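Enquirer: structure, please.
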Amino acid sequence: MTETSPAAAPSTRTKPGVRRSGARPPEPAGGRREPFSRRYAAAVSILAGGVALYAMNLYFTAALLPSIVADIGGAPYYAWVATGFLMAAVIASMPVSRLLARLGASRAYLAGFTVFALGAACTAAATSMAALPVVRVVHGLGAGLVAGLGYAVIRGALPERLWTRAAGLVSAMWGVGTLVGPARPSRT
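Expert: Down below sits the predicted model:
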């Protein structure tokens, strides 16, 4: 049996910042900017954008509702406008995984954004407060779909190293909605 001294053993360590010849650099660990890189920017924008649409819509409707009631009346329907939207959104978010399995991510998003846009157009065109809760249900269905898809598609659209950052970004859209949603010009 032969003993080798530590000085005679080949070193596997290198100085910090120096690569051994032939060694590959480690794969990036998902830096802060990587989700916004050209490779992932479109997917991240769609994932976060759906939740941002939902959040902003929820908050600016709450901020505008007193003005809407002042313009078209219908105070007894006031609470139903928000309640219908929220209930529909929660119900629509429940079958998201089945919708993904059936349609795939692209077509599921297309369906969600189409229903959301239809609900938004009908909400904008509503001339009576009695019709507003009904069209807000349609709007809520689309919002629930795109928000639910925002969380459900992360694992399929991005590599595992970005899942945590993407979930954080998508969740941060609630803060964006809180800040941007109620911001509106005051009436003079």
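Enquirer: please make it C-alpha for all contacts and neighbour counts, starting now.
Expert: Will do.
Enquirer: who are the neighbours in contact with I72?
Expert: 127-129 (C-alpha atoms under 8 Å, 6 or more residues apart in numbering).
Enquirer: distance of it from Y78?
Expert: Distance of I72 to Y78, given as C-alpha to C-alpha, to the nearest Å: 11 Å.
Enquirer: let's compare: structure for the following, please.
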Amino acid sequence: MSAPYAAPAPEVPRKTFLTIFAALVLAMFLAALDQTIVATALPTIAGDLGGVTHLAWVITAYMLAATAATPLWGKLGDLYGRKLMFQSAITIFLLGSALSGLSANIGQLIGFRTLQGLGAGGLMALAMALIAELVPPRERGKWQGYAQSCFVIAGVVGPLIGGAFVDHLSWPWIFYINLPIGAVALVVVSS
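Expert: Presented below is the predicted three-dimensional model:
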């Protein structure tokens, strides 16, 4: 028997649910990956952009913005709809990613990482809320646990990808990689 306050999950065909679930986890993975991939590239970024004394802000700005924005995105999702707010969060995250890759100095990079973090806060909170809307209460813990595995995967592959991009491409690619992946998540969630 479900709790009286738990809204019943809508009936969604399994294939549709798995597609949406994959897109939600993919978007969460981008936000989690961005926390780990950048650290590997920081020495190269400092060499190209200068501003070694402000380098810690490249990561801190992202984390602060994501942390501060998370409850705000949750409230906006309650007020205006989680799907619309999730689409907005992906868009802001991708805009911040593109601009971060185009940064000409450390100040710009910090500012654009802040924008990216604002979107990332929405990706985390709203993906979990959307999963809760799609899954019956009895199954929510299991599916949200599956979604959280993206943090473990990002912790392992993020530094490897960051190092490979810096060695074989250039540091802006640690941000540009988000664009096609995020676009796929946005298209799937929007349909």
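Enquirer: now the TM-score, please.
Expert: The TM-score (TM-score structural alignment, normalised by the length of the first structure) is 0.76; 153 aligned residues with a C-alpha RMSD of 1.8 Å.
Enquirer: overlap in contacts, I72 and Y78 of the first structure.
Expert: Counting by C-alpha under 8 Å, 6+ apart, the contacts common to I72 of the first structure and Y78 are M129.
Enquirer: which position in the second structure pairs with W163 of the first structure?
Expert: Matched by TM-score structural alignment, W163 of the first structure corresponds to R140 in the second structure.
Enquirer: which non-adjacent residue is nearest its match?
Expert: A132 (5.9 Å; C-alpha to C-alpha, 6 or more residues apart in numbering).
Enquirer: average offset between the host helix or strand of the one you found and the first structure?
Expert: Using DSSP states H and E, A132 of the second structure falls within helix 106-134. Here the mean offset of helix 106-134 of the second structure against the first structure after fitting is 1.0 Å, by mean C-alpha distance after the TM-score superposition for the first structure.
Enquirer: packing partners of that helix?
Expert: helix 14-49, helix 56-80, helix 82-101, helix 137-168 (3 or more C-alpha pairs under 8 Å, 6 or more residues apart in numbering; DSSP states H and E).
Enquirer: separation between the residue nearest the centre of the second structure and E139 of the second structure?
Expert: The residue lying closest to the centre of the second structure (C-alpha atoms, centre = their mean) is A31, at 2.4 Å. Using C-alpha to C-alpha, A31 of the second structure is found at 24 Å from E139 of the second structure.
Enquirer: and Y176 of the second structure, by the same measure?
Expert: In this view, Y176 of the second structure and E139 of the second structure are 35 Å apart by C-alpha to C-alpha.
Enquirer: do the same with A129 of the second structure
Expert: Per C-alpha to C-alpha, A129 of the second structure is found 14 Å from E139 of the second structure.
Enquirer: more neighbours: which of those two?
Expert: A129 (17 against 11; other C-alpha atoms under 10 Å).
Enquirer: what's the match for that one in the first structure?
Expert: For A129 of the second structure, the residue aligned by TM-score structural alignment is A152.
Enquirer: OK, contacts around its match?
Expert: 96-97.
Enquirer: again with Y151 of the first structure
Expert: If you count contacts by C-alpha under 8 Å, 6+ apart, Y151 of the first structure has them with 47, 167, 170.
Enquirer: quick one: which of those has the most company?
Expert: Neighbour counts for the contacts of Y151 of the first structure (other C-alpha under 10 Å) peak at L47, which has 27 neighbours.
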